[in-house]
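In: no sequence on this one, just coordinates:
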């Protein structure tokens, strides 16, 4: 009888230990899941704390790049092209008046003939002179001539372009000489040079006539009728 009772107690003890083991396994599993859950929460918390810093960094980078692009655009608008635009003529007339004069060597022999052509005449209130814009005063304007000079000689030459044009106005006896020029103009060997000369006149001046030729030679008379 005693032996049966001991056997019964040992069986109960064994069942109880099995139940304990059965309970401990889910407990360990629950503990692992809990740790995983809390670790996930901690990671999200750390990420959420870093996220504003990342957003702020990206925003600052965007602002920096935009400021550089804007600065380049402004600089391009301000300094991209500072060239002077040629002023428009109030009136002009195509002339294509040509005369030739000889080039002489040191012994006085003619070596070539320079071709001096007045392509057109114009009236302008502004004139580009030596790369700068010159403006006329009130009541005055510029009479401007576009020249084309051809040197057929094998050597370069220099000439004073204003020596070959004189201007008469209002049927007066006095002749005007061009005052705005780039003389002496250098024309390289076997080449053509374009240049301009001009003279200030009154806006009320009429009956404009030019005389083209060498100072001591015959002159060609050309009347100006601006349109």
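Out: Right, received. Where do you want to start? Because the structure is a prediction, the values reported are computed rather than measured. Numbering: from 1, shown residues only.

In: only C-alpha atoms for contact and neighbour calcs from this point on.
Out: Noted.

In: which helices and strands sit right next to the helix or strand harbouring residue 53?
Out: Using DSSP states H and E, residue 53 falls within helix 2-79. In this structure, helix 2-79 packs against no helix or strand, with contacts taken as 3 or more C-alpha pairs under 8 Å, 6 or more residues apart in numbering; DSSP states H and E.

In: ok, then the element right after it?
Out: Using DSSP H and E, the next helix or strand after helix 2-79 towards the C-terminus is strand 91-104.

In: next helix or strand past that next one?
Out: That would be, after strand 91-104 and using DSSP H and E, strand 110-124.

In: check which residues of that following strand are buried.
Out: 112-119, 121-124 (16 or more other C-alpha atoms under 10 Å).

In: and the residues you listed, which is closest to residue 69?
Out: Checking these against residue 69 by C-alpha to C-alpha gives residue 124 as the nearest, at 41.0 Å.

In: that closest one and residue 86 touch, don't they?
Out: No - under the criterion of C-alpha atoms under 8 Å, residue 124 is not in contact with residue 86, lying 10.5 Å apart.

In: helix or strand: which one has the residue lying closest to residue 148 once chain neighbours are set aside?
Out: Leaving aside its sequence neighbours, residue 148 sits nearest to residue 194 (C-alpha to C-alpha, 6 or more residues apart in numbering; 4.7 Å). Per DSSP H and E: residue 194 is located in strand 191-202.

In: and the comparison structure, right after this:
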């Protein structure tokens, strides 16, 4: 009788562990399941605005002299509730969204260059706060005489529609670009 009870307890514990394992596995795979083509899918952007802005980044040689630089082409800016970060789907928390700047880094030099794109963009959400990108692929390796698509992202409050994007080197002059998603 005692052996039978022990066996029943072990059986119940085993069933519970298997059920918990299945639930955990399904919840993990539901957040990052590729579609039938093997690609991750995310929700469409809730807002999108063309930027078509370009600016040059001056590079310095070993002697500190400026040489031909890299060009950053900011293509568009989006507000999203989901993004892919390091191959995993990331959802924004309630009351927040992701503001994503899609860009291309153009290298006209005959050697590869690494660029920290987060150092050239700041996002203004009010008059005196400038946010650095929290989401980025830095350092971005741009091969010789090539173009590399990349992006940076900022977590922002949902419902905000007006932003100021500041472009330029940290210690240099900056260009401000006003972005209004209501227009």
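Out: That came through fine. Predicted model, so just to flag it, every value in this text is computed and none were measured.

In: quick check: the gap between residue 58 of the first structure and residue 52 of the first structure.
Out: 10 Å (C-alpha to C-alpha, to the nearest Å).

In: ditto for residue 96 of the first structure
Out: 77 Å.

In: out of these two, which sits in the busier spot?
Out: Set residue 96 of the first structure next to residue 52 and count neighbours by other C-alpha atoms under 10 Å: residue 96 wins out with 15 against 11.

In: now the more buried one, nearest residue through space, not along the chain?
Out: In space, residue 96 of the first structure is closest to residue 119, 4.3 Å off (C-alpha to C-alpha, 6+ apart).

In: I'd guessed that neighbour sits against residue 99; true?
Out: No - using C-alpha under 8 Å, residue 119 of the first structure is not in contact with residue 99, being 11.8 Å away.

In: list the contacts of the strand holding residue 194 of the first structure.
Out: Outside strand 191-202 of the first structure, the residues that touch it by C-alpha atoms under 8 Å, 6 or more residues apart in numbering are 136, 139-152, 161-162, 176-182, 187.

In: now find how far off-centre whichever helix or strand comes after it is within its chain.
Out: On the C-terminal side of strand 191-202 of the first structure, the closest following helix or strand by DSSP H and E is strand 209-212. Averaging C-alpha positions (C-alpha atoms, centre = their mean, to the nearest Å) puts strand 209-212 of the first structure 41 Å from its chain's average.

In: also stretch 30-39 of the second structure?
Out: Relative to its parent chain, stretch 30-39 of the second structure has a centroid offset of 19 Å by C-alpha atoms, centre = their mean.

In: next one: stretch 111-128 of the first structure
Out: Centre to centre, stretch against its chain (C-alpha atoms, centre = their mean), the figure for stretch 111-128 of the first structure is 30 Å.

In: same check on stretch 73-92 of the second structure?
Out: Using C-alpha atoms, centre = their mean, the offset of stretch 73-92 of the second structure from its chain centre is 5 Å.

In: which bit of the first structure covers that stretch?
Out: Mapped onto the first structure using TM-score structural alignment, stretch 73-92 of the second structure spans residues 117-136.

In: how long is that stretch end to end?
Out: Criterion C-alpha to C-alpha; first-to-last residue distance in stretch 117-136 of the first structure is 26 Å.

In: contact partners of it?
Out: 84, 86-99, 140-149, 180-182, 200, 226.

In: are any of those residues buried, and which?
Out: Among those, the ones that count as buried (16+ other C-alpha under 10 Å) are 89, 92, 95, 98-99, 140-149, 180-181, 200.

In: just to check, residue 54 of the second structure is in contact with residue 71?
Out: Yes - Residue 54 of the second structure lies in contact with residue 71 (C-alpha under 8 Å); the separation is 6.8 Å.

In: ok, residue 9 of the first structure to residue 2 of the first structure distance?
Out: Residue 9 of the first structure is 11 Å from residue 2 of the first structure, by C-alpha to C-alpha.

In: which one's more surrounded, the two?
Out: A direct count of neighbours by other C-alpha under 10 Å for residue 9 of the first structure and residue 2 places residue 9 higher, at 11 against 7.

In: before we move on, the earlier item: closest to residue 43 of the first structure among the buried residues of strand 110-124 of the first structure?
Out: Comparing those against residue 43 of the first structure with C-alpha to C-alpha places residue 124 closest, at 79.2 Å.

In: look up how far residue 182 of the first structure lies from that closest one.
Out: For residue 124 of the first structure relative to residue 182 of the first structure (C-alpha to C-alpha), the value is 18 Å.

In: residue 207 of the first structure too?
Out: For residue 207 of the first structure relative to residue 182 of the first structure (C-alpha to C-alpha), the value is 27 Å.

In: count of residues packed around residue 218 of the first structure?
Out: Residues near residue 218 of the first structure, counting by other C-alpha under 10 Å: 10.

In: check which helix or strand the equivalent of it over in the second structure maps to.
Out: Counting by TM-score structural alignment, residue 218 of the first structure lines up with residue 173 in the second structure. Using DSSP H and E, residue 173 of the second structure sits within no helix or strand.

In: so how far is residue 166 of the second structure from residue 173 of the second structure?
Out: Residue 173 of the second structure sits at a distance of 10 Å from residue 166 of the second structure (criterion: C-alpha to C-alpha).

In: same thing with residue 130 of the second structure?
Out: 8 Å.

In: compare neighbour counts for the two and give me the winner.
Out: Legend: neighbour count by other C-alpha under 10 Å for residue 130 of the second structure and residue 166, higher for residue 166 (19 against 15).
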